Structures are given as structure tokens and as C-alpha cells.
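[1] Okay, structure incoming, though there's no sequence with it:
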């Protein structure tokens, strides 16, 4: 989710202190860790840093085969049976909302995006569909291909009976075509393969790594794809590592440093560390999470900032003082996942503050929607509402519910998750069955436009997070593991 405000030439357009026990982990608190019923590489970290591959055992090939029904530690129902009931009002509403989301996904969205948006002639995926369902012929981005591979891999694990494996393989052929002769990812090219951008874009590299992890999570070409991912990660680190931490996308002083692509590198690293024996993935996740805790958070407001100078100092002048409500929620979700696996209550405290910032300053109470952008002082910069921040709000409250240490905190998180799901479903009121609006304006009216392929990743990730929390009753139930409890 790139910003549309700061240094547009450098950024490709896409795109009060809380008690830590009140919604997450507190010192001395008990956190329940969730069960991933079949999510492959995407969240399989057990309490205390134990990875699911250590539980499952076996070599790389057998790990990947078992990833089709992979389980992970969870504070979902299996743990909560021993700590709190699952029948609270907010939790019941959450189950109802999940049922509606899943029905829409299986009956409308996936049938559309698995057919109309798939380019069977030239390969890859179309970037947009019109309101009539016709593909829009535009240049292709590497990031979208990685996202679509993930989306169809997760669709399989959610129990959709469509041609998911064929779609993952179709995506892989296209994804590898984005890797140039120099070993780096080409961010943008025409349908016929002509390269339109030659610059290094960390965001696109992150989603190529993420898509490769998704494919391996289904059991596809495990050894070869893992080697490809390790080579790509190594090249990034060798050529674009920042001397302090993280990455820089150009020579010193030539570009601003950005938090957003680091967020997706963290997401990719967390995915890979659960299915790979290579400790470099965990080390990369640690480096980025620590960088976030140390540099990305404004100590005066507790908000996560987006842009920095070469020494990782926050840019205070507009428009570089951008705060994105959606990223407050998304980083909170990632920090809580990382914090669970590393026994880091400080990560939970920061995450809870990010959620508080998002809720207090980033939500329009009249419309019930997350704003697009805030200023550094947390005043509103852009009051329209894109689709993707609503999905990140869902994920943040779902993981807060899953890790809450009291009935009251769990109920509050469940109610906010329900509110966020209902907000998201407003975007699905689109002329094309299975499509979605990308924007809702300040009056609460959808802004008519084509429907964007890249948003499927956001939507299905949020749905999958809810699915991991509650008992869906689908085929993933048989793969459930006994959840572990992390004590801080």
C-alpha cells in the first residue's frame, strides 16, 4: 500500500497509553496462541518461538506436503475453552459476520477473480476489471502476481473447491518472469514483457518472496522455490542493506527511507521462517521488527510514521509527516504475531498503542470507516476511505481478541472486529457480482471505478484471520493442533 503523497517520483502509486493487559499481552499476563488450521507458512509460530515445522518434523519436502493442512498455535476456541467462553455477544456476532464473508468469497468473489482476471493468453493476472467484468489491459506489476498466488493458496486452505492449485502454478510462471537477468525483481512491465521500470523497489521484492512462500505452503516445487527465495533475499541484503538496519532503495540521500515496504518484508520473513530451516528468515524478521520499535514510532503520539531521512530520522515536514490509519492496524497485527513468537510484551504494548491511535484518530464515527491519511499531529489529511484499511482493522482486532487476557478485553476486540467487517462489506455493493469499490467518499458514497485485482489479497487475508479464530466447520478442522499458552 504505497503512499500517494510523499515524494511521488520515488514511490510508485498503488497505491493515550493503554494498560497492556487491556487488549493484548501484559507483563505477567497469559496469552493464548492461535491454531492455524491449514494456513501453510503464514502464521505458524508457536509460543516461545517454537515453529510449527519443529512440531511436524520431517524433511523439507514432507514439511511442505504437510503444509497443506498445517496447524499453528492459536488463542482460538481450543485454548479459550480453558480460559474463557466463546459464546459472548461480540463473539457470536463475529461468527455470523464470518459466515457472510465466507459465503460471499466462495460464491461470488473467487469464481470471478479465478476466471475473468486470469490472463490465459499472455500469462499472469489482469490488474483491473470493469463493472461489466471485462479485463482492463494495463502494465503488470510483480507485487500483484505475488498477491494472487497467496490469495489462491489461502482459498484452497479455506476450503474453496475451485482450481486453486492450477492458479498457483499459473501465477508462479508469471512471477518468475519478473526476475530479471541481474537477479532482481522488475517492478513493472508490459503484457508482452517489455520492462517499464528498472529501479529497485523493495515493496515488489517483498511480495515476490511472499508469493513464493505461499506456493511452497501448498507443496509446490518446495526445494527449487525455497532456493530461489533465499537467493533473492541474499541479493537484497548484499546490495541494498542499510548500514543501521533495514534497507535503502538507492544511494545515500537520493531517496527517502520508507516503513511500508519493510512491513511487507516482515510479513514475508514471518511466512518463510515457519517452513524453512534457514535461520536467516527469522533474523530478518527480528531486524525489521526491532527497527520498527526503535525508529518507526513517534514517541510523542505513539503513531507509526511512514517516511525517514537516510539516518532513519522521522521527516517532520508535510507531506512527509504522513500517518496512515490502515498501517497502524497492519503493523499492530504483525508486531503481535512477532511478539508472540519472541516472548516480547514490549511489542504488544506498542501494538496496542497503534490500535488505539487508529481507533481514536483514524476512524470516521459517522461512517464507521477508516480514513486514508492523517497528518503527523493526527489531524485528518484525506478523509476518503479506501478498502484496504478496513481489512487491516479487522486483522488487528481479531489478533487482539485472540490474545486478550480478560473477558472484557476480548469482548471489546470482538465488537470492534465486527464493526470493521460490516464496514468492509459495504465495499462489496458493486455492480459486478464479486467485485468491490476501492473508495468511499466523505459522504459515505462509493466512488465508481473499475475494480482492483490487488485488493483480493487484503480481503482474503482478513477473512482467513477470522477463520483461524473461530471454528469454521470446514475441512481444516481435522488438522487442528492443541494450542499452547505463552506466559510472560
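    On my side now, so go ahead. What you see is a predicted model; the values in this text were computed from it and never measured. Residues are numbered from 1 along each chain as shown.

[2] C-alpha only now, for contacts and for neighbours.
    Will do.

[3] Now residue 138. Nearest residue, chain neighbours left out?
    Nearest non-adjacent residue to residue 138, counting by C-alpha to C-alpha, 6 or more residues apart in numbering: residue 127, 6.7 Å away.

[4] Quick check, that neighbour in contact with residue 456.
    No: at 11.0 Å, residue 127 does not count as touching residue 456 under the criterion of C-alpha atoms under 8 Å.

[5] residues shared between the contacts of those two?
    Common contact partners of residue 127 and residue 456 (C-alpha atoms under 8 Å, 6 or more residues apart in numbering): none.

[6] those strands in the stretch 301-450 of the chain, which residues are they?
    307-308, 363-364, 369-370, 373-374, 380-382, 385-386, 439-440 (DSSP state E, counting those that start in this stretch).

[7] which of these is buried the deepest?
    Each of the strands of the stretch 301-450 of the chain was assessed for mean neighbour count using mean count of other C-alpha atoms under 10 Å. The highest is strand 369-370, with a mean of 28.

[8] what's the spacing between it and its chain's center?
    18 Å (C-alpha atoms, centre = their mean, to the nearest Å).

[9] what do you get for stretch 318-330?
    Relative to its chain's centre, stretch 318-330 lies at 16 Å (C-alpha atoms, centre = their mean).

[10] so can I have JSON lines of the strands of the stretch 301-450 of the chain showing distance to residue 30?
    Converted to JSON lines, the strands of the stretch 301-450 of the chain look like this (distance: least, C-alpha to C-alpha, whole Å):
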{"stretch": "strand 307-308", "distance to residue 30": "35"}
{"stretch": "strand 363-364", "distance to residue 30": "30"}
{"stretch": "strand 369-370", "distance to residue 30": "30"}
{"stretch": "strand 373-374", "distance to residue 30": "34"}
{"stretch": "strand 380-382", "distance to residue 30": "36"}
{"stretch": "strand 385-386", "distance to residue 30": "35"}
{"stretch": "strand 439-440", "distance to residue 30": "39"}
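
[11] here's the one I want to compare it with:
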């Protein structure tokens, strides 16, 4: 029989060995396969949701990544199972991955479900290269090549090298009024760095460097060094609310990636791009020390640093946490990452402490009250990298799965 890990509140040390396996018991669809989109706080799947490429790619990556960090075979088995649903139901014949299918894995009539978003393809690539590293027989190199070929040939503007938002924009071209987002570029940069780290093949590093140049050229505000969320259809700076939007979480995420690139490529110049991003968010984008959510990133600012959304999503906290954890060797400051993981457990994972269920809330108001009380499956990707970066930095240790005793054989 398998080892049963006792139910406990969210604890970073037991995240991989206990929390995630218990979450899988609730989030895996035992009837149709795959992963549900979200859980209510009572641990039940929210009815009526489609199944998406984003969730399946992120969860396949998350589980494979945790397996590589811990050696836990349960996580690898679940990663392979999640990938099989992704490959069998969400992948199209041309190598692209559609937005969603029905809960039972069937194509949907809604045209938006058939769109191949560049953002989603980045997470597919992230999942494929990581799972192939963890289990070479589970993912073929051909699948990885097809995903990249679809992205580079179908979703990339040949004139600029920038990514189209999706295959609809790629077919029609960007029109006045269309927004071009930094987010697909950032996550493709992440996936390409991961591909290089997983394979050692420098072609992936060269592709990552090209993606970094797109980010540098079009999405960094020269006035502050902060990352813009959106530019216009022509990739030029945009006036108005969309063009002014700056998200603290993405400043941290880009900064973490820039340092990761510098570490992998030995190119220290990239670190200088990260410094203004962190300076901007630390100056303008964190909840005050006098409040109940000290140091928690706000959801959005404008270009001058004024807070435009004083709520707090879960994921920006994890991006801040993984940045500070990864930079521990340089700064010697363990308090920021430790403080953020304490806030994560105390506020966002409070339902886990109260009920013993592996659930969380997604957003808090300025006073720390939940305003979005659902456990979105895709968020485990964010929490996982924070947890593993902290472990890599020596801030905590991931508890291994107990060795089976003779009675358990």
C-alpha cells in the first residue's frame, strides 16, 4: 500500500510531499481525465468549467519540476498523466495548442476555444522540455520541435521578431486598437531559458537572447526602467490606461528571469536591466509597513508609480518571493522571502489551515480580506517556483516522501 501523509495546514517544507499530492486527489478528474480549472474552498471542482491548455501545461511543468527537485515518483506519474490529456485533447494537428476543450475533452463550438494563444504555447514549451528531462520516454523531441516551429513560424511577426498575441492576429495582422502584451514574450523567454537549462543546447539560449532583445526594445520604459504591460498594435508606446499600466508582479518576474539569464549565459549586463525594475516596485508598488499586508505587491500601478489597483493577487507575492530567494547569495537578506512565505501561509492559504483542505484564495483587498475565494489550478505554478527557489537558496528544506517500511511494501 502507498504511504499516507497526514493532513496538515499549508507548510512550505511539506508542499511537495503532502500539499500537492492531496491537491491532486481533488483536482484530477477521475471520470474524464485531466485537471479541473479550479476548486471551491470546500474542495469541490467548480462545475461547468472547460479544460484549458494553460492549466494542463502549467500543471505538467509544475509536477515535473517538483519531481526533479524531490525525486517523488507520484509527482512524475501525475505529470505524465496531465501531459497525456494535453497532448491527446488540446493539441492540434499542426503542432499548436488550442485554448480549451469541454470537460470530457471534446472540441467546443465556441470559436474562442479554438484560438491558439502565444501565451499558452510558451507554457506548453516549458512543460515539454521539463517533462522530457524528467522522463525522456514520455515526451518526444519531435513534439518539442513542433511546438517551437508553430510558435516561430505561425505566431511570430517576421518583420520585427515580436510575437503575435494569437493565431487570429497572426493571420490578419495587428490592427489599430489591438494591444500587444509583454506577457507572452516574458513567458517565452522563460520557456527558452528552461529549454537551454534542461538540454544544454545553445540554440535555445540564442532564441532566448532574441526574445530578450524584443522585450528590451519594445516593453521597457526608458524613463523608469519598468516593464510596460501593453504597447500599441505597431509596438509603439501607448497613451491611456493600458499604455500606462505597470504591474509589480511582472517587474519581479522579469528581474528574476534577467538574473537567471545572466547566471546561465554568463552575461552580467542583463542584471543592470533588472535593477531599475526592482527599484520601481520597491519605491511605489508595495503595501506600507504600517498596514496588515506589509511588503505585499499591489496588483497595478501607473507609469508614475501611483497605485491604481490596491488589491493583492496571490501570484505577485510569489514572484517577489522567488526573486528575493534567488538573490539571497548576493544580498544576504533572508527576511524578505521568509516574510513573504509567512504572508502566503497566513493570508492566502488560510482556508488550508482552517479546514485541512489543499485550497487557497486568489485575491485580497487592502485590508487582507479575501475578494476572490477560489483555488485556481494554474496558480500552483507560481507557488511551486517560489518554494523551489527558496529551497535552492537554503531558506528551507523540502521534506522528502518517507521511505516505505516493510509493512508498506
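    Thanks, I have it. If you're wondering where the values come from, they're calculated on a predicted model, not measured in any experiment.

[12] Superposing both, give me the TM-score.
    Once superposed, the chains reach a TM-score of 0.84 (TM-score structural alignment, normalised by the length of structure 2), with 369 aligned residues with a C-alpha RMSD of 2.2 Å.

[13] returning to what we had before: what does the residue nearest to residue 138 of structure 1 correspond to in structure 2?
    Taking TM-score structural alignment for the superposition, residue 127 of structure 1 sits opposite residue 37 in structure 2.

[14] Ok, residue 266 of structure 1 next?
    Looks like residue 266 of structure 1 aligns to residue 189 there (TM-score structural alignment).

[15] do you know how far the equivalent of residue 358 of structure 1 over in structure 2 is from residue 299 of structure 2?
    For residue 358 of structure 1, the aligned position in structure 2 is occupied by residue 281, per TM-score structural alignment. Using C-alpha to C-alpha, to the nearest Å, one gets 11 Å for the distance from residue 281 of structure 2 to residue 299 of structure 2.

[16] what touches both of the two?
    Listed as contacting both residue 281 of structure 2 and residue 299 by C-alpha under 8 Å, 6+ apart are residue 248.

[17] Tell me which residues touch the closest residue to residue 388 of structure 1 other than its chain neighbours, please.
    Closest residue in space to residue 388 of structure 1, ignoring its immediate chain neighbours: residue 458 at 6.0 Å, by C-alpha to C-alpha, 6+ apart. Residues near residue 458 of structure 1 by C-alpha under 8 Å, 6+ apart: 388, 391-392.

[18] if we take those residues, which one ends up nearest to residue 432 of structure 1?
    Nearest to residue 432 of structure 1 among the contacts of residue 458 of structure 1: residue 388, at 18.8 Å, using C-alpha to C-alpha.

[19] and that closest one, what does it touch?
    Neighbouring residues of residue 388 of structure 1 by C-alpha under 8 Å, 6+ apart: 326, 455, 458-459.

[20] could these be laid out in a markdown table, adding secondary structure and distance to residue 305 of structure 1?
    Output for the contacts of residue 388 of structure 1, formatted as a markdown table (DSSP: H, G, I helix; E, B strand; the rest coil; distance: C-alpha to C-alpha, whole Å):
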| residue | secondary structure | distance to residue 305 of structure 1 |
| --- | --- | --- |
| 326 | helix | 12 |
| 455 | helix | 23 |
| 458 | helix | 21 |
| 459 | helix | 24 |
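
[21] ok, those vs residue 93 of structure 1, which is closest?
    Nearest to residue 93 of structure 1 among the contacts of residue 388 of structure 1: residue 459, at 18.8 Å, using C-alpha to C-alpha.

[22] any idea what that closest one aligns with in structure 2?
    Residue 459 of structure 1 maps onto residue 383 in structure 2, by TM-score structural alignment.

[23] just residue 468 of structure 1 next, same as before
    Under TM-score structural alignment, residue 468 of structure 1 pairs with residue 392 in structure 2.
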